[in-house]
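Asks: Next come a sequence and a model predicted from it.
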Amino acid sequence: MRATTLRRALAGLALALAAGAAPAADAPVQLPGARQFDITSQATGQRYRIFVSEPDAPPPAAGYPMLVVLDGNAAFPVAAFLARSVASRRERTGHPPVLVVGVGYPGEADFDVSARRRDYTVGVSAPGEEGQEGGAERFLDFVERELRPRLAARYRLDASRQALFGHSFGGLLVLHAALTRPASFSTYVASSPSIWWNGRRVLDGLDRALALPPAAVPRLQISVGALEDEPPPGRLPPQTLAMLAQRPMVSEARALAARLQAQPAWHERVAFHEFAGENHGWVWLPALSRGMQFFLDQPEAPAAAGRDKDPS
């Protein structure tokens, strides 16, 4: 081999080795089986970012169960992981694969404070604040009449097995929906619902809910962190403690769950969890995990019970 040819070969080898040793370019992180799209609601006039985690298994005969999570920017990745974990163990558990939908907002923030206050709260707390607060009814109209049909057009969904999860103001919205629109979802998962909001306005729907016939009663999980009303001493300033005293979480959630469980029609359909050692900021994580299990443990609807099952 001539010297010139050898030098070229060695130079080419050096470049190849250098390229192999160079660090790979950064790339966006992607969730398996996940997609997103934006939609502007006619009901609210607002724009939402919708996240969807599609199972890698075909839908059951009745269609996919669907879990809708509020505060989707933060909660969707966790819920999607839980659903993938469920799907990976379905041969042992018998649970079907779950379609997870996160309802969030455009932008990079985990929680859009002003948007969730607008969409998740019940009633208007003061004159002139409409559009800034109290948009729960409009938001639920969006979920039911705009978002769900769009999802049903794309995915095969089980209309009898659909759940809604929310935390804090999101939990307030979930609770409001369970009491006033019990047929919208089969299961409601309310994590640390802000029952105190607007003079406990959410409880206005309680009497009507208690009068429901047994067949119309949904399944409801209410949960709260044990440290929400009484945080460890020395960690919070006096003004924050004073605010917490005006916004009880544990006692309100516990009392509501007890009242519902005292009714024969609701007794077997309400679960209450008070998570030890958890505060308001973190408790949504175990609440979501336990809520997924609560949702999947839903008995089959009578119409589905007689369907032929896959022998596998």
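Replies: Perfect, thanks for sending it.
Asks: alpha carbons only for contacts and neighbour counts from here, please
Replies: OK.
Asks: the longest helix in this protein is where?
Replies: The single longest helix within the chain, with elements called by DSSP state H, is helix 3-21.
Asks: Put this next to the first one:
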Amino acid sequence: MKLLLLLCGVLLLGNLHAQGLWPAAHIRQIQSRVLKEQRTYTVYVPQSAHDSLVGRQRYPVLYVLDGESQFQNTATVLEQLSWQRVLPEAIIVAIHNTDRIRDLTPTHIKSGLYMDQRGAATSGGGEAFTRFLQQELMPRIDSTYATAPYRMLIGTSLGGLFVVNTLLHHPDLFQAYVAIDPSLWWDDAKLVREAGNLLAQPKFAGKTLYLPVATAFKEAGDTVAAAARNTVERRAFLAIPDFITELRKHPASGLRWAAKYYRTEGHNSVPLPGTYDALRHAFSTHQQLSIDNVALLEPAVTKLRAPVLQDSLLAVCRAVSRQLGYTVRPPEALVNRLGYTYLARKEFAAARAFFQLNQQNYPDSFNVYDAMGDYYSAVGDKQNATREFSKALTIYQYSETRQKLQTLQAKGGGKNVRNPDSR
């Protein structure tokens, strides 16, 4: 379907301007029996999930803590980079706070280095919040939306502390963990002191961790001075570096991890660049599908013959599938564009091969049958063109396709006037 070529380039920007900043985001609520309260979350679903012209697909889910303040960071990066195919399209579930200190802290403290007695009064509810995610929110999301078996947890500050605690104590809940400048100083760096024994267990295979660390406005000399004293302040200051040291000590854990120090970012400014880099890290193989990879994916540039190009595309998707742990199909819009590119160049065998690939991968899509109808029309096979357009219209009634079918029928579309395989 030729319209899909236009949708790939302008749908995102058109929707953002016409309907507001996040037309695909909605605020939802769930009554939690675990937490004994109503919880609010924002859900972002890609536009393609509601597009009647294309096939259905399943999406990774990014769970974002501090949702009321961190949703836009994640949505901005995801929208931009998924449109460019640097990242896959994904669902975002941004969880709003009620009692942030209660939910995001793994242990109860009476007071701490950055927490007075009043602030710490409700602390230590992290395990209950984990049960809420596992037993209530995640099943709700999986039963409501087209989710893929890939989940990421993103948290900043105390949210980052919760992310690290979840990774160490509940590694199977998510495939990817993003702890942005985590508050590992909590409870005299208790989690850091536990990390060595936990990381020594080979239970992190297939898991990913990204750790952005803000260092702006922190005195460089404090590290040396603090290291000379075995104090709460020293352990708090060195909590993140000590945790990174533990990560380095345990390569056999199977965890794929990376840490980055942001020398010009402070604690409150690091979430945006940290989220960008974290998503790039988790989905690093997906960049091979980027629109910038013209040497592989642009017929006007690539030196590959069409069959080799298709094989290379499939090889990239297999690599992406291995990294994410589930089958990732070649993007329908990309394959559609390749098919039409070869069709315009009258390389009919190549065009048909790409259109057939889409039919194999997206049998419920209107577009793939409409595109194959255009192929058969181009080679003069009216009978098969009629069949494909008719099939497309059983999935979605699209006026342009209806007109193409009526034109064929008026010209005797029931007769096969040319054999496409003869070309």
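Replies: Cool, the structure landed. Every value quoted in this text rests on a predicted model; they were computed, and no experiment measured them.
Asks: just to revisit the earlier point, in structure 2, what range does the longest helix of structure 1 match?
Replies: Per TM-score structural alignment, helix 3-21 of structure 1 has no counterpart in structure 2.
Asks: and that helix, how far out from the chain's middle?
Replies: Helix 3-21 of structure 1 has its C-alpha centroid displaced from the chain centroid by 55 Å (CA atoms, centre = their mean, to the nearest Å).
Asks: Show me what the helix or strand following that helix is in contact with.
Replies: Per DSSP states H and E, the first helix or strand lying C-terminal to helix 3-21 of structure 1 is strand 34-40. The contact list for strand 34-40 of structure 1, computed with CA atoms under 8 Å, 6 or more residues apart in numbering, reads 46-54, 106.
Asks: Could I get the residues you listed in JSON lines, plus columns for neighbour count, secondary structure and distance to residue 90 of structure 1?
Replies: Formatted as JSON lines, the contacts of strand 34-40 of structure 1 follow (neighbours: other CA atoms under 10 Å; DSSP: H, G, I helix; E, B strand; the rest coil; distance: CA to CA, whole Å):
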{"residue": "46", "neighbour count": "14", "secondary structure": "coil", "distance to residue 90 of structure 1": "38"}
{"residue": "47", "neighbour count": "14", "secondary structure": "strand", "distance to residue 90 of structure 1": "36"}
{"residue": "48", "neighbour count": "19", "secondary structure": "strand", "distance to residue 90 of structure 1": "32"}
{"residue": "49", "neighbour count": "17", "secondary structure": "strand", "distance to residue 90 of structure 1": "29"}
{"residue": "50", "neighbour count": "20", "secondary structure": "strand", "distance to residue 90 of structure 1": "26"}
{"residue": "51", "neighbour count": "24", "secondary structure": "strand", "distance to residue 90 of structure 1": "23"}
{"residue": "52", "neighbour count": "21", "secondary structure": "strand", "distance to residue 90 of structure 1": "20"}
{"residue": "53", "neighbour count": "23", "secondary structure": "strand", "distance to residue 90 of structure 1": "17"}
{"residue": "54", "neighbour count": "23", "secondary structure": "coil", "distance to residue 90 of structure 1": "15"}
{"residue": "106", "neighbour count": "14", "secondary structure": "coil", "distance to residue 90 of structure 1": "34"}
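Asks: which residues does the counterpart of residue 185 of structure 2 in structure 1 contact?
Replies: In structure 1, the residue paired with residue 185 of structure 2 is residue 196, using TM-score structural alignment. When contacts are counted by CA under 8 Å, 6+ apart, residue 196 of structure 1 touches 247-249, 252.
Asks: one more time with 7 Å, if that's ok
Replies: Residues near residue 196 of structure 1 by CA atoms under 7 Å, 6 or more residues apart in numbering: 247-248.
Asks: corresponding residue for residue 31 of structure 1 in structure 2?
Replies: In structure 2, residue 31 of structure 1 lands on residue 22 (TM-score structural alignment).
Asks: so what's its match up against?
Replies: Counting by CA under 7 Å, 6+ apart, residue 22 of structure 2 makes contact with residue 16.
Asks: And for residue 159 of structure 2?
Replies: Applying CA under 7 Å, 6+ apart to residue 159 of structure 2 gives the contacts 65, 104, 182.
Asks: most surrounded residue in these?
Replies: Most neighbours among the contacts of residue 159 of structure 2, by other CA atoms under 10 Å: residue 104, with 28 neighbours.
Asks: Surely that residue touches residue 126?
Replies: Yes: assessed by CA atoms under 7 Å, residue 104 of structure 2 is found in contact with residue 126 at 5.1 Å.
Asks: what touches both of the two?
Replies: The contact sets of residue 104 of structure 2 and residue 126 overlap at residue 162 (CA under 7 Å, 6+ apart).
Asks: Just give me the longest strand of structure 2.
Replies: Looking across structure 2 with DSSP state E, the single longest strand is strand 147-156.
Asks: For it, name the packing helices and strands.
Replies: With contacts defined as 3 or more CA pairs under 7 Å, 6 or more residues apart in numbering; DSSP states H and E, strand 147-156 of structure 2 has these neighbours: strand 59-64, helix 158-169, strand 176-180.
Asks: quick one: the strands in the stretch 101-250 of structure 1?
Replies: Here the stretch 101-250 of structure 1 has its strands, by DSSP state E, counting those that start in this stretch, at 157-167, 187-191, 219-225.
Asks: Nearest to residue 140 of structure 1 among these would be which one?
Replies: Ranking the strands of the stretch 101-250 of structure 1 by proximity to residue 140 of structure 1 (CA to CA) places strand 157-167 first, at 10.9 Å.
Asks: what's the helix or strand for the nearest residue to residue 385 of structure 2 once chain neighbours are set aside?
Replies: Distance criterion CA to CA, 6 or more residues apart in numbering; nearest residue to residue 385 of structure 2, sequence neighbours excluded, is residue 373 at 4.3 Å. Per DSSP H and E: residue 373 of structure 2 is located in helix 366-378.
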